[in-house]
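A.B. asks: my questions are about this predicted structure, shown below with the sequence.
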Amino acid sequence: MVDNAPVSDQTFAHLMAGLGLGPENGPVAVAVSGGADSMALVRLAARWGAVVALSVDHGLRPEASLELDRVGAWLKPLGIPHDRLHWDGPKPASDLQAAARAARYRLLEKRCRERGIHALLLAHHQNDQAETLLLRLARGSGVWGLGGMAAVAPALTDMPVQNGRPLRRYRPLLSLPKARLVATCKAFSQEWIEDPSNRDVSYDRSHTRALLANPPLSGLTARRLAQTAQHMRRAGEALDHYAQGLMARCVVFSAQGYVTVQRTGFQTAPLEIQLRLLSRLLMFVGGAIYPPRLTGLEALLAEMGATGFKGATLRGCRVFLQDGEQVIICREEASCAAPLPIKPGETVFWDGRIRAFLDVDQKPAMVGALGDAGWRYLCKEGQGIDKALPYPVRLSLPALWSDGRVVAVPFLGWRGSEAGFSTELMARQSVFGAMPDVEQE
């Protein structure tokens, strides 16, 4: 492979097929910032199949709007639809980059769903992967984190696209060096915009980019580091295989969304397998996209194995001991989403894990956590409710609220006068589904 050769249509089609994508699957969306990477991607994708370009103006730089004007002018004669999205509202004073990334993904994914598109293409490439590996190495990441960015990653939110298919983020260029994308733009006579933040030395990624440009060791190249990330990802898949075996032996799943872990059997597994499974269970129960930090996970695992374990919280989950042997992992009430309005005949997704539906003959209400007040009301008014569930589990159960009172809690088998309400546990994916990104890139 020539590291500075333009990407051919055949090569791009092969990369897309490797991700399970074909032109016959319908249009794809491409996140376009105007840089050489995203301009190369959108041009290649437009020759491959139907595309929609999506650009986000974060409102952080006054010149950003003019840059997107240029992007639109480049795409219009090519017949590529271009949607401009805006991050409105107040901006955080700290960790602005992370907040901007999260906002960008939310806006991109929301527009994909509005357009009925199930595939969002991102232009991350081999150099980005190498930089990500170095950054995570500096943070002390484990096998999972050192696997770098995933070629296929789940969406930030679990709401399906209109056609019922899950929305996924795809990175078809992850194996290609940036030089090939620059060469591709030149082959298309395509201009691009240089991002000034790439030269800002206050960002860690700028330092890693400079290090790769002048490596202190022979062989410390973007290609080698990207290969290392791939090796670590394969190692992670092997660990998942053995963690699934441990799960089959020691974990029981409840229809109410909590899990029970047999502590003694769990502790017989190697430490890395325990950590792997515990992380996946926390993500599954809490509806989280990203796994907990390794330090917090190791601390929780140590607490779980200690005599007199009283319970702990991590990643939106409550972990506690029952009957001296069973470890319960359930959703933490304090971390549940705020109550969400629901209209008659409407389906809403609450707390990243619950699909709720209200019949058309009901009146508008709210979906929220049952909580202590709701439970006490049920004990007073409800008949035949299931009181066997552990108390912390009950608190986070989805309930229908109307006029300040609970009117239905399907997971407890209880309904008041408003019987037309149903809830369903929506796992973001199976416990060992597609490897998520460890952090926002």
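C.D. replies: Great, that's in hand.
A.B. asks: from here on, contacts and neighbour counts on C-alpha atoms
C.D. replies: Will do.
A.B. asks: next one: the host helix or strand of Gly145 to chain centre, how far?
C.D. replies: Per DSSP states H and E, Gly145 falls inside helix 143-146. Taking CA atoms, centre = their mean, to the nearest Å, one finds the center of helix 143-146 at 16 Å from the center of the full chain.
A.B. asks: now stretch 99-118
C.D. replies: Remark: stretch 99-118 is offset 12 Å from the chain centroid, using CA atoms, centre = their mean.
A.B. asks: over to stretch 211-229?
C.D. replies: Worked out by CA atoms, centre = their mean, stretch 211-229 lies 28 Å from the chain centre.
A.B. asks: hmm, who's touching it?
C.D. replies: Residues from elsewhere that reach stretch 211-229 (CA atoms under 8 Å, 6 or more residues apart in numbering): 126-127, 129-131, 133, 146-148, 175, 177.
A.B. asks: gap between the two ends of that stretch?
C.D. replies: 17 Å (CA to CA, to the nearest Å).
A.B. asks: the strands in the stretch 301-441 of the chain, which residues?
C.D. replies: 312-314, 317-322, 326-331, 340-342, 347-350, 354-358, 365-369, 398-402, 405-409, 414-415, 421-425 (DSSP state E, counting those that start in this stretch).
A.B. asks: alongside the first one, take a look at this:
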Amino acid sequence: MSRLPPSVARLRVAVRDALHDLPTGALVLAACSGGPDSLALADTLAFCAPRMGLRAGLVSVDHGLQDGSAERAAAVAAWAATVGLDPAEAVSVEVTGPGGPEGAARAARYTALDAAAERHGAHAVLLGHTRDDQAETVLLALVRGAGPRGVAGMRAVRGHYRRPLLDVARADTHAACEERGLKPWTDPHNADPRYLRSALRPTLDSLVAVLGEGLVANLARTAALVGADTDHLDALAAAALEEVRDGEGLDAAKAGALPVAVRGRVLRAWALELGVNGAELNHRHLDALDALVADWRGQGPTFLPGGIAVRRGGGRLTGG
């Protein structure tokens, strides 16, 4: 019997580990663009799922941003059907809204994947982000001054989304495609310097050349460590938010007495409850909110995205 190629073995172990807790008969969907990472993931899912008593399908999202994108998504879905993935569908989306082309495309993609998961009753949706993607995310967060939440990077599990390959190298997904005879599509956006993540990749390659091959793994490990700390602080903040509530507002004195790391999370969570779009809420907004409770000098209201004003009066913070 021939030995299983190491890259293929690593992917299969990662996918099995990511799905071990699902009930027998559960449906798992792979989100697949046709690129090497998601194609290798979908192929691995097609192998692993039936051997684990699971059902497997695929969704390919056409963002409509490139010539031939609809045909490419349809071809991915057609391939999926040949390897036993069912359902196997291509879904078109309209990319509009805030966040620039990358942010708007991401929002449209997740909306489509959420709808597919609900439509088919899927227990999980798999995403093909690799350890290299995680390292890039950490660097981008550092460049943007995003703080611990950003440095924590992408989570292995978030709701019904799972990322089995966060500890698998991009080189392994490329090698697995070659070993399995898959023909991935190369997205030209991945080499387009107009997109920040694409522009960062040569810099990361240069850093690896100087600092060694362990850099990518170390950055990904940093994300995991910071993520664990962030989860713990978020849990403390959730409890603290209930303690400082005063009707629909917050008790300013109690909020101001919280440790800084907890207080910032409390104010962020409360702002989201007020209806603020989390993608538009930045550190300047949170600093202004924090000043209302920790550096109160009689200042006027703080305005948050969406035109929401937060005021302090009578020892309380209120917003609307």
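C.D. replies: Perfect, thanks for sending it. Just so you know, these numbers come straight off a predicted model, no measurement behind them.
A.B. asks: follow-up on the earlier one: show me the contacts of stretch 211-229 of the first structure that map onto helices.
C.D. replies: Using DSSP state H, the subset of those located in helices is 126-127, 129-131, 133, 146.
A.B. asks: which position in the first structure aligns with Leu225 of the second structure?
C.D. replies: In the first structure, the residue paired with Leu225 of the second structure is His231, using TM-score structural alignment.
A.B. asks: for that match, which non-adjacent residue is spatially closest?
C.D. replies: Leaving aside its chain neighbours, His231 of the first structure sits nearest to Gly147 (7.3 Å; criterion: CA to CA, 6 or more residues apart in numbering).
A.B. asks: what's the burial count for that neighbour?
C.D. replies: 28 (other CA atoms under 10 Å).
A.B. asks: and for Val32 of the first structure?
C.D. replies: Other residues close to Val32 of the first structure by other CA under 10 Å number 26.
A.B. asks: that one matches what in the second structure?
C.D. replies: Using TM-score structural alignment, Val32 of the first structure pairs with Cys32 in the second structure.
A.B. asks: OK, contacts around its match?
C.D. replies: 38-39, 42, 58-61, 76, 127-128.
A.B. asks: restricted to helices, list the residues you listed.
C.D. replies: 38-39, 42, 76.
A.B. asks: and which of those residues is nearest Ala191 of the second structure?
C.D. replies: Ser38 (17.5 Å; CA to CA).
A.B. asks: what's near enough to touch that closest one?
C.D. replies: Applying CA under 8 Å, 6+ apart, the residues contacting Ser38 of the second structure are 30-32, 127-129.
A.B. asks: for the longest helix anywhere in the second structure, buried residues please.
C.D. replies: Ordering each helix of the second structure by length in residues (DSSP H) puts helix 214-244 first. Under the neighbour-count criterion of 16 or more other CA atoms under 10 Å, helix 214-244 of the second structure has 215-217, 219-224, 226-227, 230, 234, 236-237, 240-241, 244 buried.
A.B. asks: and the aligned partner of Gly298 of the second structure in the first structure, how many residues sit next to it?
C.D. replies: Applying TM-score structural alignment, one finds that Gly298 of the second structure aligns to Gly308 in the first structure. Gly308 of the first structure sits with 10 neighbouring residues when counted by other CA under 10 Å.
A.B. asks: and Gly308 of the first structure, how far is that from Glu332 of the first structure?
C.D. replies: 21 Å.
A.B. asks: again with Leu239 of the first structure
C.D. replies: 28 Å.
A.B. asks: with Val51 of the first structure instead?
C.D. replies: Counting by CA to CA - Val51 of the first structure and Glu332 of the first structure are separated by 41 Å.
A.B. asks: between those two, who's got more neighbours?
C.D. replies: Neighbours of Val51 of the first structure and Glu332, each counted by other CA under 10 Å, are more numerous for Val51; the result is 25 against 22.
A.B. asks: aligned partner of the more buried one in the second structure?
C.D. replies: With TM-score structural alignment as the criterion, Val51 of the first structure matches Ala56.
A.B. asks: host element of its match?
C.D. replies: strand 55-62.
A.B. asks: and that strand, what does it pack onto?
C.D. replies: strand 27-31, helix 36-51, helix 69-82, strand 88-92, helix 100-120 (3 or more CA pairs under 8 Å, 6 or more residues apart in numbering; DSSP states H and E).
A.B. asks: pick the most deeply packed of the ones you listed.
C.D. replies: With neighbours defined as mean count of other CA atoms under 10 Å, those peak in mean count at strand 27-31, which reaches a mean of 26.
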